[in-house]
Each structure stands twice: as C-alpha cells, then as structure tokens.
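Chemist: Predicted structure and sequence below. I'll ask about it afterward.
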Amino acid sequence: MTTAVTRREPRLYVKKFGGTSLGSLARIEAVAEKLTEAHRLGEQQVVVCSAMAGETNRLYTLAQQLDRNASPRELDMLASTGEQVSIALLAIALQKRGINARSLLAAQIPIHTSENHGSAAIEQVDPRYLQQLLQAGIVPVIAGFQGINASGDITTLGRGGSDTSAVALAAALQADECQIFTDVDGVFTTDPAIEPAARRLNAIRFNEMLALAQNGAKVLHPDSVATAQRCRVPLRVLSSFTQGCGTLIVEDLPSSAAIVGIAIAHHQALLTKAVEAVNHTFRHQMQQLLQHCDIAFESSATTTDVWFVVGQQHIPLLLTAMERQPERIPINCQSSLTKLSLVGNVTSSFTSISKALAQMLDGEGINVKLSHWSAATLSVWVDEANADRAVRVLHHGFGLNKV
C-alpha cells in the first residue's frame, strides 16, 4: 500500500485533528498554537485534518435536498470540499505564526485509492513530494478522508477515513508516531460518561484496541487500527484541548490484566430462530438478505438456535425486505439491547471470566440475552435499561478502576 522512505532525524510525527478539534476559528487557532509550539521544539510534523464539525453532514444534506439518488462520484466531489476548507484555514493560522505551512489535497501528494466512491481503500501513498517539503522546512497540512482513483476522480474513504489517511501517511513516511488528536485525552477502560471511575490507559496492544474499536469504542475507527497494526505504525491518542501523554497503541507490551477494558455498543437488535426450524438454507438466506440491504451484522449458530445481531435502526428496512421475499421468514426480534464486550486476553482465562461475569450480573438481577466470545473478547447483550448499571458492576468487579 505504501512506498517506504529512508528514516531521518529529527523525529517525525503525523498528527491528525478531527472535526471537533477544528470546529471553529478559535479551535483552529488553538490547534495552530499547539503545532507552533511543537515546531519550535524541533519536531517535524505532517498534519492531517478532517472537515470542521458538522460540515460533512451539511454537505450531504444539501445533496439530498436536490436528489436523494445523487451519484456517488458527485457526492465524493462535494464531501471532499469540507477538508479543503479546514486545511486552508489551519495553514493560514500557521503562516500567521511564522510557520511555513502548505495545505494539500490528497490528490496532490498523491494518495491512490480503489475505484469505490464513498468507501474507497487506500492502495498506495507516494511520499516523495512530502519528503521534499519536510526537507525544505515546510509543514504539510493534508486533507484527510480522501484520495484519487485510477480514473483521476476524487474518492472518499468512508467513516473514520481521516484516521486511516493519517496512518497510511505515517506508514509511507516511516514516521515515529501517528498521533490522533480528539476530544478525549486517551483510551479509557470504559466510557467515563457511564463509569466515572474509568481510567485512562497509558498503553494498549493493537489487538486489544482493535477489539475495543470493533465492539463500540468510538475513539478510533477499526480500519485505522488495523492499518496501523499491519504497517507497524505506533499510534497515540491525545486530547486537542489538554496536555498529557495520552494512550500509546503498539504491538508488544509487558503482560497486562486479563481484562483491559469494556466496549459498549448501544441500540442493538437480536434476531433468533429456534433450532428445530434452523437449516443451512435459512442461515444463507438471511445472510444474503442482510448483505443485499448493506446491513452490518454478527451471526452464529448454537445447538438450540441461530442468531443475528444488527443495529436497531436497520430493523424497518430489514422487515420490509423480508416481506418481499417469496417465502415468509419467521424469526424472533428483540430490540433495545446493548452489547457489552470485555476485552483482553480472554482465551487464557475464559472459564473463570465467564463464570465471574455471570455471577456479577445475576447478583444485580440483570438478564443476559446472548453471549459470544472470541480470542480477545467476551460479549454479552443486555436490555438497554440495564446497560449502564451492568457496565459499572463489571468495571468494578474486574478491578478496572484500580491502577
């Protein structure tokens, strides 16, 4: 995906700032101050920007008001302008402070992607132009979330695309770190808004961070974590608004606790079918239907039933699609569920962890609707009304509030 360049000194950091960090001129000025201070300390910096908070949604809304079936190519052309605004404003703010900054669209680097509009994958980053700028003392300020395909069209990378842009650039430049600046000061053991005793983790392994991201933690998009792991790019999550060392995400760390965090995914729906009616045809039929509707899902079969979990917001679309099938698909649907995922080295202590989890929730009268496990996660689904209480019970019970 990338073309490597020779390592150099001083240390090089790729720094990504999200929409909240750039949501107003005052916040852009604050980011410029942070970058200026680092520049004066001798850091080499490549900056990646998202659009200002709310801008991408505003642009998509304008397009929908004209045509709900607007072409994906034109939607990418439209959506990509949000980042163009933020990089130009940040470059202006840096230049005002005496920093030689240059705003760049992804096509000017270039960042090559697949053909898919709206969900393109980065295929290659050519770092040579950026290397020239860095050698000349210029700070590149790059539009995230976008690239250019073989046809010469602008593409966008989908949700979390700016994080992925930053990681791909860091890999191509062999940066010392890729730093993701956001509105929280690191990765926490769980959502601090639910459990005030949640702790910031100083460091976490890639596979654990990926499991947290895939199961509901919002701090990083799973694609960016997977890319960083594959390219061996150290990641660090930092706050745009406060000082601190954040959370470092790397491949190898000393042994840690069996459970390092609890990920939370709200608004889930569970679809089940009893085993006497289960067969391979049914499961295949449901998978095809969900894929046709472009609905993400989890699925598995047990000795008693087969189940699918989807986002609750997709149920009306799914039910409509099921009604259009030649044969009715009888299935039980439970909505208003929350998925809680214990993340860590689950496999090594699965029996004791699952037993402890069941005892903790049973003791609080919290019914588990479904459980599922993998090498790095043990997930349970509970009623939405009990979710926050379950998080606090599990967080305390597994000692995540302790340093």
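Modeler: Noted; the coordinates are in hand. Quantities reported herein were computed from a predicted structural model and do not represent experimental measurements. Residues are numbered from 1 along each chain as shown.
Chemist: When you work out contacts or count neighbours from here on, use the C-alpha atoms and nothing else.
Modeler: Will do.
Chemist: and the residue of the chain positioned farthest from its centre, what does it touch?
Modeler: Distance to the chain centre peaks in the chain at Glu276, reaching 38.8 Å (criterion: CA atoms, centre = their mean). Glu276 makes contact with Thr304 under the criterion CA atoms under 8 Å, 6 or more residues apart in numbering.
Chemist: Tell me how far it lies from Val306.
Modeler: Distance of Glu276 to Val306, given as CA to CA, to the nearest Å: 10 Å.
Chemist: And the helices in the protein, which stretches?
Modeler: Secondary structure of the chain (DSSP state H): helices at 25-40, 55-66, 72-79, 81-96, 128-135, 161-173, 206-214, 222-231, 280-292, 315-323, 350-363, 384-397.
Chemist: Present the ones you listed as TSV; the columns should include distance to Ile262 and mean neighbour count.
Modeler: Output for the helices of the chain, formatted as TSV (distance: least, CA to CA, whole Å; neighbours: other CA atoms under 10 Å):
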stretch	distance to Ile262	mean neighbour count
helix 25-40	31	16
helix 55-66	29	14
helix 72-79	34	18
helix 81-96	33	22
helix 128-135	39	15
helix 161-173	22	28
helix 206-214	7	23
helix 222-231	16	20
helix 280-292	27	14
helix 315-323	26	13
helix 350-363	12	15
helix 384-397	7	18
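Chemist: Adding distance to Ser103, write those helices out as TSV.
Modeler: Shown next, in TSV, are the helices of the chain (distance: least, CA to CA, whole Å):
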stretch	distance to Ser103
helix 25-40	13
helix 55-66	18
helix 72-79	17
helix 81-96	6
helix 128-135	11
helix 161-173	15
helix 206-214	30
helix 222-231	22
helix 280-292	39
helix 315-323	42
helix 350-363	50
helix 384-397	43
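Chemist: I'd like to know which of these lies nearest to Thr155.
Modeler: In terms of CA to CA, the element of these nearest to Thr155 is helix 72-79, at 5.6 Å.
Chemist: by contact count, what packs against that closest one?
Modeler: helix 55-66, strand 154-156 (3 or more CA pairs under 8 Å, 6 or more residues apart in numbering; DSSP states H and E).
Chemist: Use this one as the comparison:
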Amino acid sequence: RKLKHLEFDEMLEMAGAGSKVLALRSVEFARNHNVPIHVRSSFTWEQGTWVTSEVRKGEKNMEDPIISGVVHDAGDAKITVLGVPDQPGVSAALFEPLANANVNVDMIVQNTSTAGTTDISFTLPKTDVAVAQPIVEKIAKQVGAKGVTNDSNIAKISLVGAGMKSSPGIAAKMFRVLADNKVNIEMISTSTIRISVVVAAPMLETAVRALHTAFDLDSGEEYSAPLPERK
C-alpha cells in the first residue's frame, strides 16, 4: 500500500534495514538540510509519499506507537563465534579488525555467559563474508574460542514506526505473530522506532505476509496501538 507521509527518521530506519526505495545518504542529506522528499511515479501526476520532519496532521498523541511498514532484506549472512572466553577486550579484539577491513557489521548478539564462555553472533552483507571469515577465524584462535560458523540462509525483517519504544505491546505482537506462523527468531535488535529480527530465509515470505496482515498494513492506514494503562 502507499504511505502518504513518513518522517525522516522512519525513512532512515527503512533504508538502513534494507528498503530499496531511497538511498540512506540521500535521506540523511535531506534531513540535515530539512529538504522535503516526494517519492512518486514519473508516469502520473498522482501524489506519492512525502518524507519530511513534520508531525502527521491529526496525530492525537506523538507517543502512540504507529507502524509504518515492514522491511525485509535477504542479503545478509550470520557469523557466530562459539565458546568465546567471557572477559574484557574480546569484543574489541573481534570487531576492530573487521572495521579496519571495511566490513559492515549490522546486528550483534552475545549470549549469556555459561561456564566462563559465551557465543557472539553478528550479521553482515553476504558480499563481505569472504573477507570477514578468515579474520574472524584468526581472532577466534587468538582469544581461545572454540570455533566459528556462518549461515548465509537467513533474512532480516524489520518493523518500522514512530514511537514504537513507548509500548511493549508492539514487540510482543510481532513475536506472537511469528510464533503462530512457525517462524523461529534467531536474533533480535531494536531502536527507538524499529524492531528487527533474523529468521531462516525460507520463512521470509510467510513472516512478511503475516506481519502485514497483523498490523493492517494492507488497509492503507497506519496501525496505531493504545499505550498500556498505568496503574
């Protein structure tokens, strides 16, 4: 469905999560200089989607969680370092060489420490795996980790909307919808207006369709959930 309006921050999150509508740098430039963006078809005179810094007209409460869209990206892979010693400096030793090699790391998850070791998983573009894998394997040996695995058969799904962090019900609903559709969540990452999960690539279409339906994103209206009552 067509969105009438998006705020710059929402469009930035969508672009960063894998939406192919606008380049991330172009949205950053427009936001920094407060230049409205009109995304529309060049074949008609119909209005498209406006991306601005203005609050939506008629919005009753700026803190109401509003879901603007579901974004998916099947271009990432996941690398996991197993049995990493749980001690200061290990994460820096792992990610500094990756940064120096211009590897773009996205989501990072570290498991709860068990018997003095932990697992560290992160996602990155599939195109960077060939560069990242030998670096990670080298560091894993240096820090005494038990091994390294990678999985290219994953997909990232992101729910984007203003004010999502103010209501725990949005995340809970997303996770329930995925569970009801037998979609296993491998990783979770959040920001103020985005919730991202990593799932198995074969379940991508099922998950995206289910989330669209659950949050009324096929109806032409933004989904707005009430804030929980304070007791």
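Modeler: Received it, and whenever you're ready, just let me know what you need. Everything numeric here is computed off the predicted structure, so don't read it as measured data.
Chemist: List the TM-score for the superposed pair.
Modeler: Remark: TM-score between the superposed chains equals 0.80 [TM-score structural alignment, normalised by the length of the second structure]; 204 aligned residues with a CA RMSD of 2.2 Å.
Chemist: circling back to that earlier point, which among the helices of the first structure is found nearest to Ile329 of the first structure?
Modeler: helix 315-323 (6.7 Å).
Chemist: Could you check the angle that closest one makes with helix 280-292?
Modeler: 130 degrees (axes from the mean of the first three to the mean of the last three CA atoms, to 10 degrees).
Chemist: to the chain's geometric centre, what's the distance from helix 315-323 of the first structure?
Modeler: Helix 315-323 of the first structure sits 28 Å away from the centroid of its parent chain (CA atoms, centre = their mean, to the nearest Å).
Chemist: And Arg392 of the first structure, how close does it get to Phe308 of the first structure?
Modeler: 27 Å.
Chemist: again, but for Gly365 of the first structure
Modeler: When Gly365 of the first structure is compared with Phe308 of the first structure (using CA to CA), they lie 25 Å apart.
Chemist: who has more neighbours, these two?
Modeler: Phe308 (19 against 11; other CA atoms under 10 Å).
Chemist: counterpart of that one in the second structure?
Modeler: Alignment note: Phe308 of the first structure maps to Phe122 in the second structure; criterion TM-score structural alignment.
Chemist: The second structure: which residue goes with Leu318 of the first structure?
Modeler: Using TM-score structural alignment, Leu318 of the first structure sits opposite Ala132 in the second structure.
Chemist: Does Leu94 of the second structure touch Ile139 like I think?
Modeler: Yes: contact criterion CA atoms under 8 Å: Leu94 of the second structure and Ile139 qualify, at 6.1 Å.
Chemist: and the residue positioned nearest the centre of the second structure, what does it touch?
Modeler: Compute the mean C-alpha point of the second structure, and by CA atoms, centre = their mean the closest residue is Ser196, 3.5 Å away. Shown in contact with Ser196 of the second structure (CA under 8 Å, 6+ apart): 156-159, 188-190.
Chemist: JSON lines please, covering those residues and showing neighbour count.
Modeler: Formatted as JSON lines, those follow (neighbours: other CA atoms under 10 Å):
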{"residue": "Lys156", "neighbour count": "26"}
{"residue": "Ile157", "neighbour count": "22"}
{"residue": "Ser158", "neighbour count": "27"}
{"residue": "Leu159", "neighbour count": "27"}
{"residue": "Ile188", "neighbour count": "16"}
{"residue": "Ser189", "neighbour count": "14"}
{"residue": "Thr190", "neighbour count": "16"}
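Chemist: Now compare those residues and name the two farthest from each other.
Modeler: Lys156 and Thr190 (12.4 Å).
Chemist: Please name the nearest non-neighbouring residue to Ala88 of the first structure.
Modeler: Ser103 (5.6 Å; CA to CA, 6 or more residues apart in numbering).
Chemist: per the alignment, the one you found corresponds to what in the second structure?
Modeler: Checking with TM-score structural alignment, Ser103 of the first structure has no match.
Chemist: State the distance from Ser103 of the first structure to Gln287 of the first structure.
Modeler: For Ser103 of the first structure, the distance to Gln287 of the first structure - CA to CA - is 44 Å.
Chemist: what's the single longest strand in the first structure?
Modeler: Longest strand in the first structure by number of residues (criterion: DSSP state E): strand 259-274.
Chemist: relative to helix 206-214, how tilted is that strand?
Modeler: 50 degrees.
Chemist: just checking, what packs against strand 259-274 of the first structure?
Modeler: Using 3+ CA pairs under 8 Å, 6+ apart, strand 259-274 of the first structure is in contact with helix 206-214, strand 305-311, strand 332-344, helix 384-397.
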